[in-house]
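S.K.: here is the input, now give the coordinates:
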Amino acid sequence: MTPGLPMVVPEPGLPERVTIYEVGPRDGLQNEQALVPVAVKAELVQRLVAAGLPVVEATSFVHPRWVPQLADAEELMTILGEAGRRHPVLVPNERGLDRALALGLQHVAIFGSATETFAQKNLNRTLETQLAMFEPTVRRARDAGMDVRAYVSMCFGDPWEGPVDPRQVVDVGRRLLDLGASQLSLGDTIGVGTAGQVTALVQAFRDAGVDEGRLAMHFHDTYGQALTNTHAALRAGITTFDASAGGLGGCPYAKSATGNLATEDLVWMLTGLGIEHGVDLGALVATSTWLAGELGRPSPSAVVRALA
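M.R.: Next comes the predicted model:
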């Protein structure tokens, strides 16, 4: 056992390796009230890459009126240069896609809802018309050779509608895959999900003919269930997990959506289970400690607090 690392005790039946999809620079910072300088954002992306994270979502091309924190998206991607072309960005619609295409980016993501109410509040669309909005965005992105990921929010519970039927999530998810998305990220946007729900949702997708390899999980830790739910997802065969460095983040359109699963907490658990992830925990903790200093408050991550 190395100081600062857990004892490794593998658990039979879990994946040998997982991909951590880092969302901190976009999802982690979008809710910050004080504007973070673009130079800090660029350094954050570069430090996360240097720490070994294989995918780092950099920003969102949403209209600045809705998310002022990300109004510097073009400037950030320009600073990141050629290396930045491989970082995913969120595009809410065709206008956002146009901005990504102009910069020659290679990976985009769209953000849909599994519930009617959140589709209306977040996208100003119905559950049905959100799909019509996404169709030309995905088609044009794919025609341009881009990879497209689809986020599905409110997959476990909705603050207005309550528990969400897995069949509803599967219906929205399958239709996004049919549009051309390569992967679905299933979000527990308000953090109310439990391990049994995770297992049931993965099985519902399997029953509908969707392989678990096309699914990712995006957990929030509002009720302290993110790691428990991650473990359930690992046992169900999921191998891609979204996480945010330092546990930052939330959703500006759902007040009960608190911080994302902290990347450091995820790495600690995966390391202890003997699952390969390729991330240098020390470098990651140093990055989140530095970012906490830039933001002027301690990191929400338990592992960062323990090791910093």
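
S.K.: every contact and neighbour count from this point should use C-alpha atoms.
M.R.: Fine.

S.K.: ok, F61 - how many residues close by?
M.R.: F61 sits with 23 neighbouring residues when counted by other CA atoms under 10 Å.

S.K.: what do you get for V303?
M.R.: V303, neighbours per other CA under 10 Å, totals 21.

S.K.: list the helices and strands the helix or strand harbouring it packs on?
M.R.: Under the criterion DSSP states H and E, the helix or strand holding V303 is helix 302-307. In this structure, helix 302-307 makes packing contacts with helix 263-272, helix 281-295, judged by 3 or more CA pairs under 8 Å, 6 or more residues apart in numbering; DSSP states H and E.

S.K.: got TSV for those, with mean neighbour count too?
M.R.: Shown next, in TSV, are the helices and strands packed on helix 302-307 (neighbours: other CA atoms under 10 Å):
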stretch	mean neighbour count
helix 263-272	22
helix 281-295	19
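
S.K.: and this one, please, so the two structures can be compared:
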Amino acid sequence: MSDKLYTSAVEMVEVGPRDGLQNEAVQISTFDKLALIERAIAAGSRRIEVTSFVNPKAVPQMADADAVCAGLPERDEVTYIGLVLNGRGAERALATGRIDQLGAVCVATDTFAQKNQRQTSDQSVEVAQELVAMAQAAGKTGQVTIGASFGCPFEGEVAEERVVAMAEQLAKANPVEIALADTIGVGNPAHVTRLVKAVTGVIAPIPVRVHFHNTRGTGLANVWAAIAAGVRTVDASIGGLGGCPFAPSAAGNVATEDVVYMLERAGISTGLDLEKLIETHRWLTGVMDKQLPAMVGRSGGFPKPAETLKKELA
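M.R.: A predicted model of the protein is given here:
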């Protein structure tokens, strides 16, 4: 096997403020959400999914979407992403004047699509195309995530051909990227490799982004497989928080600090400061008042030599 790296750099999308928090039972204050966003920026994050514009009765944790947007730091180099499921959500997001990119979602199975956004799978594709068009008409960009790409909590196995066909349809709207989401964490590296290559084959030059949950411990392996297959943009959540209110047993996202540690140690740049991510993990542990799933956040980075520690402490 060649020692040549798959790539020299990978872009990380921080989804903690939205996907990381949306399924938490304890209501997180707007102040703390904004503090998390500011900490992510300080650690180097330049694309952040800050909130979702959905019915607050369905997802109470995101009820303060407008307030979060009003408090976002003025940072021209940072792309703020708002998740939207329908035209009303898109209008709200655009009206804030702070959202740079709309993130639309479609779902690979009818049952999950109905529970998640009251649409059939085909309808969710059509709506996602419309949302991308709304973003473009407003001078913004739009991207689309295909939920349950690797398996559905209600219908089980999802045919790879189905996901590929959806991606091909979505590409007609010219989104900046199409993401494959393992919503319930059932994917494996072989499946990831096949699906990423198949989707890339029908949507190129539109890039593929990946969104993995670590529900069954395969998250990091899936990230590595995706990068080997050509992916250059990866979603992750500080602390490894995450879950979907409409998908049973959809445990946390791959943790930002875990992915950064793995990639940076492999010589792949992420542009993120691991020590600041670990500091944020510890701060977020206090906010959530519980142990967070991320491993590196708890263990720290690569152990420093004793001489280095002595100099730092001197």
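
S.K.: quick revisit: what range does the helix holding V303 of structure 1 cover in structure 2?
M.R.: The aligned range for helix 302-307 of structure 1 in structure 2 is 295-300, by TM-score structural alignment.

S.K.: circling back to that earlier point, okay if I get the helices and strands packed on helix 302-307 of structure 1 as CSV plus distance to Y223 of structure 1?
M.R.: Below are those laid out as CSV (distance: least, CA to CA, whole Å):
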stretch, distance to Y223 of structure 1
helix 263-272, 15
helix 281-295, 22
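
S.K.: of those, which is nearest L35 of structure 1?
M.R.: Counting by CA to CA, L35 of structure 1 lies closest to helix 281-295 out of these; the figure is 9.5 Å.

S.K.: show me what the closest one is packed up against.
M.R.: Using 3+ CA pairs under 8 Å, 6+ apart: helix 281-295 of structure 1 touches helix 38-50, helix 263-272, helix 302-307.

S.K.: can you redo those as a markdown table with distance to A283 of structure 1?
M.R.: A markdown table is the format used below for those (distance: least, CA to CA, whole Å):
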| stretch | distance to A283 of structure 1 |
| --- | --- |
| helix 38-50 | 8 |
| helix 263-272 | 10 |
| helix 302-307 | 11 |
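
S.K.: looking at those helices, spot the one closest to D178 of structure 1.
M.R.: Per CA to CA, nearest to D178 of structure 1 of these: helix 263-272, 30.4 Å.

S.K.: which residue numbers in structure 2 does that closest one align to?
M.R.: The aligned range for helix 263-272 of structure 1 is 256-265, by TM-score structural alignment.

S.K.: that stretch against structure 1, how far on average?
M.R.: Its matched residues in structure 1 lie on average 0.5 Å from stretch 256-265 of structure 2 after superposition (mean CA distance after the TM-score superposition for structure 1).

S.K.: mind listing the strands for structure 1?
M.R.: 19-22, 55-56, 59-60, 89-90, 107-113, 147-153, 157-158, 162-163, 183-188, 215-219, 240-243 (DSSP state E).

S.K.: JSON lines please, covering the ones you listed and showing mean neighbour count and distance to T230 of structure 1.
M.R.: Below are the strands of structure 1 laid out as JSON lines (neighbours: other CA atoms under 10 Å; distance: least, CA to CA, whole Å):
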{"stretch": "strand 19-22", "mean neighbour count": "22", "distance to T230 of structure 1": "12"}
{"stretch": "strand 55-56", "mean neighbour count": "22", "distance to T230 of structure 1": "18"}
{"stretch": "strand 59-60", "mean neighbour count": "28", "distance to T230 of structure 1": "24"}
{"stretch": "strand 89-90", "mean neighbour count": "28", "distance to T230 of structure 1": "23"}
{"stretch": "strand 107-113", "mean neighbour count": "25", "distance to T230 of structure 1": "21"}
{"stretch": "strand 147-153", "mean neighbour count": "24", "distance to T230 of structure 1": "17"}
{"stretch": "strand 157-158", "mean neighbour count": "22", "distance to T230 of structure 1": "17"}
{"stretch": "strand 162-163", "mean neighbour count": "13", "distance to T230 of structure 1": "19"}
{"stretch": "strand 183-188", "mean neighbour count": "25", "distance to T230 of structure 1": "11"}
{"stretch": "strand 215-219", "mean neighbour count": "25", "distance to T230 of structure 1": "8"}
{"stretch": "strand 240-243", "mean neighbour count": "26", "distance to T230 of structure 1": "8"}
